[in-house]
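**Student:** Output the structure for:
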Amino acid sequence: MVVTALRGAIGFLTRLRVGHSEAAWTAFRGSPWAFPLAGYVVGALLAAPFVFADHFPAGTVTLAYLAAVFAVTGINHLDGVADVGDALVVHGDSDERTRVLKDTTVGVGAVAAVALAVAGLALGAFGVARLPTRAALAVVVAAEVGAKLGMASVACLGTAAHEGLGSQFTERAGRSDLLPAVLVALPAVVLSWPTPAAAGALVGAFLAGFVVLWRLQALLDGVNGDVFGAVNEVGRVVGLHLGVVAWTLS
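**Tutor:** Coordinates of the predicted model:
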């Protein structure tokens, strides 16, 4: 069950060729804890460029990290940021925002949101590249786990605005299912022990995602696949920055 759900999570969250069976997809949808569990795998892959941070300029490592993010995870979640960006700049009720959210036209809100997300990711990665290698690896993994825990919170606490990708998770998960996801994510805080860098990254990513969920659920009168994507991307960015801040202040 664990392996099947994890395979479904990795197949959904990344571009890795792990197979897309109906059994894995079904197991994943009913297992919110698989989100942060997959975060460890994704985070380890994305952390690879920082292994060489002592041998290359921070800017080069940052570029390699950005390339790894989009090579491993694709741009589906970033597309959620774009759609949410357009919806946020609309002056209207939740129905009007949802209509814009589904519109395939790219507006200024989408451009601004994606630009801010990518810039924030690059600047966060630049800061991580200047950390000691162990701390850098810990921050990247913990930020990814925290971002995925944020996605689990969408599944457990969100209410789907309509039938679709979001409802396939929210209809199968309840508030009590968030606790196992938190327990799966907690070990990430010790990755940088005795410094609090990993804890800062994990908590920062999760809280950022939770705030995004809370705000978007109110504005859109529910959640959908774009909200999952936005929570993931914002969580990763904030997690990297707060991980660096936590290490700096320690």
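**Student:** switch to C-alpha atoms for all contacts and neighbour counts from now on
**Tutor:** OK.
**Student:** Run through the helices of this protein in chain order.
**Tutor:** Counting by DSSP state H, the chain has helices at residues 2-13, 22-29, 34-46, 58-73, 76-88, 94-102, 108-129, 133-157, 165-170, 178-185, 197-220, 225-249.
**Student:** can you redo those helices as TSV with distance to residue 52 and mean neighbour count?
**Tutor:** TSV is the format used below for these (distance: least, CA to CA, whole Å; neighbours: other CA atoms under 10 Å):
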stretch	distance to residue 52	mean neighbour count
helix 2-13	25	21
helix 22-29	34	18
helix 34-46	13	23
helix 58-73	8	18
helix 76-88	27	24
helix 94-102	40	18
helix 108-129	9	20
helix 133-157	8	30
helix 165-170	38	20
helix 178-185	26	18
helix 197-220	19	25
helix 225-249	18	26
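**Student:** Can you add distance to residue 191 and give the ones you listed back as JSON lines?
**Tutor:** As requested, those are arranged in JSON lines below (distance: least, CA to CA, whole Å):
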{"stretch": "helix 2-13", "distance to residue 191": "21"}
{"stretch": "helix 22-29", "distance to residue 191": "26"}
{"stretch": "helix 34-46", "distance to residue 191": "11"}
{"stretch": "helix 58-73", "distance to residue 191": "19"}
{"stretch": "helix 76-88", "distance to residue 191": "26"}
{"stretch": "helix 94-102", "distance to residue 191": "38"}
{"stretch": "helix 108-129", "distance to residue 191": "15"}
{"stretch": "helix 133-157", "distance to residue 191": "5"}
{"stretch": "helix 165-170", "distance to residue 191": "29"}
{"stretch": "helix 178-185", "distance to residue 191": "11"}
{"stretch": "helix 197-220", "distance to residue 191": "6"}
{"stretch": "helix 225-249", "distance to residue 191": "12"}
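**Student:** Next, the structure of the following sequence, for comparison with the previous one:
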Amino acid sequence: MQRFWSAVGFLTTAPTPTHRFTLDQQTLFWFPFVGLGIGATLSALAFLFGALFPAPVTAVLLVGTWAALTGALHLDGLADCGDGLLAPVPRERRLEIMRDSRIGAFGVVALTLMLLLKTAALTTSPVIWPALLLAPMWARWLILLAMQRPLARSDGMAARMRTALNVRSLALFALPAVLLTAALSTWHWQVAPASVVAILTALGVLRLAERRIGGVTGDVYGAVVEVSEAAFLCIASFTITEEFHWIVVVK
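**Tutor:** Presented below is the predicted three-dimensional model:
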């Protein structure tokens, strides 16, 4: 269980038994399952909060708990990427900005918009618990996908974490998320397109990072997690209103 606890300790703030931290392919195998654990916790809290508070309050509490469960690690990466990838400066300056622990205007905007988007999606989503269950799971698998991209620099977290996975391993590690998505889509059709959009959005972030800084960093991993989760929640909140149905029928 050493690899499992290594994955839990790295990705969450949950207390873990004393163990020697190990990061290899066996540890990476557990990443999506840790995401599932985060999602299961949030789903259970969604029922509890939903029984006590109105939808907007429930959504804010869930987003706050989400950040607490991960130590805001990914949010910090998103903010750094906002400052580094969006600022109109040369590549080397972008990397310097992303190393800086201070947050700038672009980072504040990216962070605020992402938190607002997650909160708004949870407030209105008709499939809140399936979305909470799957979004963190897919996001942690997407970290494994991001690890296969070129590095922007030879040092830092991304370089230390880098573990090569072949296509077969990536597909195998994604299988639990695929099966759970397929099972839940039988009752909640939104989760299937939400999964696809989350993956495509993450690929967009990786493409942007490669164009702007030449590859990925640890901050890019965090941005991939946050952006893919927000994209999943956004699509999962989609509903076919009576007005939309009427327009489609008329056309």
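**Student:** so what number do they get for TM-score?
**Tutor:** Once superposed, the chains reach a TM-score of 0.86 (TM-score structural alignment, normalised by the length of the first structure), with 241 aligned residues with a CA RMSD of 2.4 Å.
**Student:** how close does residue 196 of the first structure get to residue 138 of the first structure?
**Tutor:** 10 Å (CA to CA, to the nearest Å).
**Student:** again, but for residue 186 of the first structure
**Tutor:** Taken as CA to CA, the span from residue 186 of the first structure to residue 138 of the first structure is 13 Å.
**Student:** Residue 74 of the second structure maps to what in the first structure?
**Tutor:** In the first structure, residue 74 of the second structure lines up with residue 77, judged by TM-score structural alignment.
**Student:** Pull the contacting residues for the counterpart of residue 138 of the first structure in the second structure.
**Tutor:** Alignment note (TM-score structural alignment): residue 138 of the first structure maps to residue 130 of the second structure. Going by CA atoms under 8 Å, 6 or more residues apart in numbering, residue 130 of the second structure touches 43, 184, 188, 191.
**Student:** Name the nearest residue to the first one, ignoring sequence neighbours.
**Tutor:** In this case it means residue 43 of the second structure. residue 129 (4.8 Å; CA to CA, 6 or more residues apart in numbering).
**Student:** pretty sure the one you found is in contact with residue 46, am I right?
**Tutor:** Yes: using CA atoms under 8 Å, residue 129 of the second structure is in contact with residue 46, at 6.9 Å.
**Student:** and the gap between residue 46 of the first structure and residue 155 of the first structure?
**Tutor:** 24 Å.
**Student:** repeat for residue 186 of the first structure
**Tutor:** Taken as CA to CA, the span from residue 186 of the first structure to residue 155 of the first structure is 18 Å.
**Student:** Likewise for residue 137 of the first structure?
**Tutor:** Taking CA to CA, one finds residue 137 of the first structure at 28 Å from residue 155 of the first structure.
**Student:** And residue 238 of the first structure, by the same measure?
**Tutor:** Distance from residue 238 of the first structure to residue 155 of the first structure, by CA to CA: 20 Å.
**Student:** Likewise for residue 112 of the first structure?
**Tutor:** 27 Å.
**Student:** Show me what residue 92 of the first structure aligns to in the second structure.
**Tutor:** So residue 92 of the first structure corresponds to residue 89, using TM-score structural alignment.
**Student:** tally of neighbours for that match?
**Tutor:** 12 (other CA atoms under 10 Å).
**Student:** list the contacts for the residue mapped onto residue 60 of the first structure from the second structure?
**Tutor:** Under the alignment by TM-score structural alignment, residue 60 of the first structure pairs with residue 57 in the second structure. For residue 57 of the second structure, no residue meets the contact criterion (CA under 8 Å, 6+ apart).
**Student:** same check, this time on residue 50 of the second structure
**Tutor:** residue 58.
**Student:** what's the answer for residue 172 of the first structure, then?
**Tutor:** The neighbours of residue 172 of the first structure, taking CA under 8 Å, 6+ apart as the test, are 29-30.
**Student:** Distance of it relative to residue 160 of the first structure?
**Tutor:** Distance from residue 172 of the first structure to residue 160 of the first structure, by CA to CA: 11 Å.
**Student:** measure the residue most central in space within the second structure to residue 11 of the second structure for me?
**Tutor:** Nearest residue to the geometric centre of the second structure (CA atoms, centre = their mean): residue 225, 2.5 Å. Taken as CA to CA, the spacing of residue 225 of the second structure relative to residue 11 of the second structure amounts to 11 Å.
**Student:** How about the contacts made by residue 238 of the second structure?
**Tutor:** Per CA under 8 Å, 6+ apart, neighbours of residue 238 of the second structure: 125-126, 190.
**Student:** Perfect, that will be all.
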